[in-house]
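A.B. asks: Need coordinates for the below:
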Amino acid sequence: MSFGFETTAAEVLDGVDLTGKRAVVTGGASGIGIETARALAAAGAEVTIAVRNTEAGERTAADLVADTGNKQIHVGRLDLADQDSVRAFAGAWEGPLHILVNNAGVMASPLARTPQGWEMQFATNHLGHFALAAGLLPALRAANGARVVAVSSSAHLRSPVVFDDIHFDVREYDPWLAYGQSKTANVLFAVEADRRWSGDGIRVNALHPGGIRTNLQRHVDIDALVRSVQEANGGKEIAWKTPQQGAATSVLLAASPTAEGVGGRYYDDCNEAAPNQPGTRTGVAAYALDPSAASRLWDVTLDTLHITL
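C.D. replies: Next up, the predicted model:
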C-alpha cells in the first residue's frame, strides 16, 4: 500500500504488531500527539505520554485506554523548557525504549526566555528534546533497535540555525524566524544523531506533519499565516489535514516496516521530501540536511547543556 497526504496514522500501522514495544510521545495530550499515541497504542505498544499538564495527560490516557483497549498507557510529567524536569523524566525511566517521538513544541510565541537566558522556542523545541534523547540514550540502546522521531515543520524553510545569535541577544526578535530556526534544529539533530547512533541500532528521522489546526497555533494569527504561505506558494490554497492524517508521518517513521533502516532523513506526506525549490514553501532546505551544520549544532548544544555524550 502506498501512503500519502490523506493517509491516517491508523492506516499506516494497519496490520503492524507493536506488542512488547515501548514508546514515549512528548506532547501526547493534544493535537497530533494524541493521534500518534492512539495509533501506537492500538498496535499494541506500551505508550507513555510525556506532558507538562499531567491532569490533561491522565484524561487523554483514560480516553485512549477506552478507545484501544490497551491498558499500558502511562503519563509522565515533562516540561521541555525545564532541564531539571527533563533530567527527572529520563532518570526515572527503567528498561528499554523502542520509540521516542519528539512531538511537543511551541510555535511563533512572543519573546520569552528560560532562567538561563535561552530563547523559549529554541529551548523547548530543540534543547529540551535533545536533552531528553540524550538522557534516554541508554534505554534506546537497550532496545536493540530503536527509532527516534523529530517532528519538525515546513517552517524550517523560514530560517537556518543562526549560530552567531541563536537566542536573539542581538538581532530583533521575530517569532517566525525563531520558530523556523528551532524546526531546522530538529532536522539537523536527526541528521547528526543518526550518524552517531545508527551503529547502536538507533535510527533518527525528522518530518513535517502537514498543516493541521491544533492548539499549537494558539499564538498565531491563522488568517495572516494562511496569506503568507499562499503568497509563498504562488497563491495556492493550503490543504489542511485532520489530526489523524497529521500523525501519519510521525507514526510511519516511528513504527512502520516501510521505514526500516531509514535514518537522517526528512519526510512529509509519509514519503521522503524532495529538495526545496526557491520561491516555494515545500520540500526540505539544503541547510537543514547539511552535515557540517548538523555537527556544529551538536557541539553547540552539548556546550549549552553542559553534557557529554
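A.B. asks: Every contact and neighbour count from this point should use C-alpha atoms.
C.D. replies: Noted.
A.B. asks: Residue 26: neighbour count?
C.D. replies: By other CA atoms under 10 Å, 29 other residues sit near residue 26.
A.B. asks: got it, and residue 205?
C.D. replies: Applying other CA under 10 Å, we find 30 residues neighbouring residue 205.
A.B. asks: next helix or strand past the longest helix seen in the chain?
C.D. replies: Longest helix in the chain, counting residues (DSSP state H): helix 175-197. Once the chain leaves helix 175-197, the next helix or strand it forms, by DSSP states H and E, is strand 202-208.
A.B. asks: One more, please, to line up against the first structure:
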Amino acid sequence: MKTTKRARIVNLSSSAHRIGEIDLDNINLKHGAYSPLKAYAQSKLCNVLFTKELAKRVPGSNINVYALNPGLINTGLDRYVWSPVPTSLKPYLYLSPKMGSQTTLYCAIDETLDNDNCRRVEHMVSNAKNDTTARLLWELSADLVNLEKELRI
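C.D. replies: All right, here's what the predicted structure looks like:
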C-alpha cells in the first residue's frame, strides 16, 4: 500500500462502539464476561481504536484511514445481538444492505475523499478517544497474531 500513489483503509464500526468497553486482560470475554451485545460493542470500539492508532502510525504517507458507521442495516444481526425486530418494522428502521453499503463504498472509492472532506465526528465518547488504550490494543493484537516485531508499523 505504501508504494501506490494513494491508498485507503476503511474499517466498519457502529454506533454501538459508544457502549463498548475494553478489558485488555480479558479481550475474548472469557469466564462469564461474554454476552452478544457486549462482544459486538467491544468489537466496534476496537475498530475505532484500531483506526485511530493506525492513522498515527502512517502519518505523512499516501494512506488515508477511515472508520465509519454505516447506520442500521437489515443484515439479520439483530437476532444474534439484541431482541429481533419484527419484520414488519424493519423497512422503517433499517437500510437495505444495498443502501447500507453506500457509505462504505463512498469511503473506499470516491476520489474527493483524498481532499479529506469526510464528515468528522468531533464528539466521540471518551472510550473511543483513549490514545493509551488504542496503543495497548494495537500491541495486544500484534501479540495475539504473533506478528514479528520488524513487521509492526
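A.B. asks: Now the TM-score, please.
C.D. replies: The TM-score (TM-score structural alignment, normalised by the length of structure 2) is 0.79; 143 aligned residues with a CA RMSD of 2.4 Å.
A.B. asks: hang on, the earlier thing: same for the longest helix of structure 1, what does it pack against?
C.D. replies: Using 3 or more CA pairs under 8 Å, 6 or more residues apart in numbering; DSSP states H and E, the elements in contact with helix 175-197 of structure 1 are helix 120-122, strand 146-151, strand 202-208, helix 291-305.
A.B. asks: Need the residue closest to the centroid of structure 1.
C.D. replies: Geometric centre of structure 1, nearest residue: residue 151, 2.4 Å, by CA atoms, centre = their mean.
A.B. asks: Looking at structure 1, name the residue matched to residue 26 of structure 2.
C.D. replies: When structure 1 is aligned by TM-score structural alignment, the residue opposite residue 26 of structure 2 is residue 165.
A.B. asks: quick revisit: what lines up with the residue nearest to the centre of structure 1 in structure 2?
C.D. replies: With TM-score structural alignment as the criterion, residue 151 of structure 1 matches residue 12.
A.B. asks: Tell me what angle the longest helix of structure 1 forms with helix 291-305.
C.D. replies: Going by axes from the mean of the first three to the mean of the last three CA atoms, to 10 degrees, helix 175-197 of structure 1 is angled at 100 degrees with respect to helix 291-305.
A.B. asks: quick one: helix 175-197 of structure 1 aligns where in structure 2?
C.D. replies: Counting by TM-score structural alignment, helix 175-197 of structure 1 corresponds to 36-58 in structure 2.
A.B. asks: List the buried residues of that stretch.
C.D. replies: Residues of stretch 36-58 of structure 2 classed as buried by neighbour count (16 or more other CA atoms under 10 Å): 37-55.
A.B. asks: ok now do the closest residue in space to the match of residue 151 of structure 1 that isn't next to it in sequence, which residues does it touch?
C.D. replies: In space, residue 12 of structure 2 comes closest to residue 68 once its chain neighbours are excluded; the distance is 5.2 Å by CA to CA, 6 or more residues apart in numbering. The contact partners of residue 68 of structure 2, by CA atoms under 8 Å, 6 or more residues apart in numbering, come to 10, 11, 12, 13, 14, 103, 104.
A.B. asks: could the residues you listed go into JSON lines alongside distance to residue 94 of structure 2?
C.D. replies: As requested, the contacts of residue 68 of structure 2 are exported to JSON lines (distance: CA to CA, whole Å):
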{"residue": "10", "distance to residue 94 of structure 2": "22"}
{"residue": "11", "distance to residue 94 of structure 2": "20"}
{"residue": "12", "distance to residue 94 of structure 2": "17"}
{"residue": "13", "distance to residue 94 of structure 2": "16"}
{"residue": "14", "distance to residue 94 of structure 2": "13"}
{"residue": "103", "distance to residue 94 of structure 2": "14"}
{"residue": "104", "distance to residue 94 of structure 2": "16"}
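A.B. asks: between those, which has the most around it?
C.D. replies: residue 13 (22 neighbours).
A.B. asks: Next, find the distance separating residue 302 of structure 1 from residue 247 of structure 1.
C.D. replies: Relative to residue 247 of structure 1, residue 302 of structure 1 is positioned 30 Å away (CA to CA, to the nearest Å).
A.B. asks: more crowded one of these two?
C.D. replies: residue 247 (33 against 16).
A.B. asks: thought that one was touching residue 9?
C.D. replies: Yes - the pair residue 247 of structure 1 / residue 9 is scored as a contact, 5.5 Å apart, by CA atoms under 8 Å.
A.B. asks: Identify the contacts common to the two.
C.D. replies: Here residue 247 of structure 1 and residue 9 have 35, 36 as joint contacts, going by CA under 8 Å, 6+ apart.
A.B. asks: ok so, going back, just say which of the helices and strands packed on helix 175-197 of structure 1 is most tucked in.
C.D. replies: Of these, the one with the most neighbours on average (mean count of other CA atoms under 10 Å) is strand 202-208, at a mean of 29.
A.B. asks: quick check: the helix or strand following that one aligns to which part of structure 2?
C.D. replies: As assigned by DSSP H and E, the chain's next helix or strand after strand 202-208 of structure 1 is strand 211-212. Under TM-score structural alignment, the match for strand 211-212 of structure 1 in structure 2 covers residues 72-73.
A.B. asks: and what of stretch 55-67 of structure 1?
C.D. replies: So stretch 55-67 of structure 1 sits over no part of structure 2, by TM-score structural alignment.
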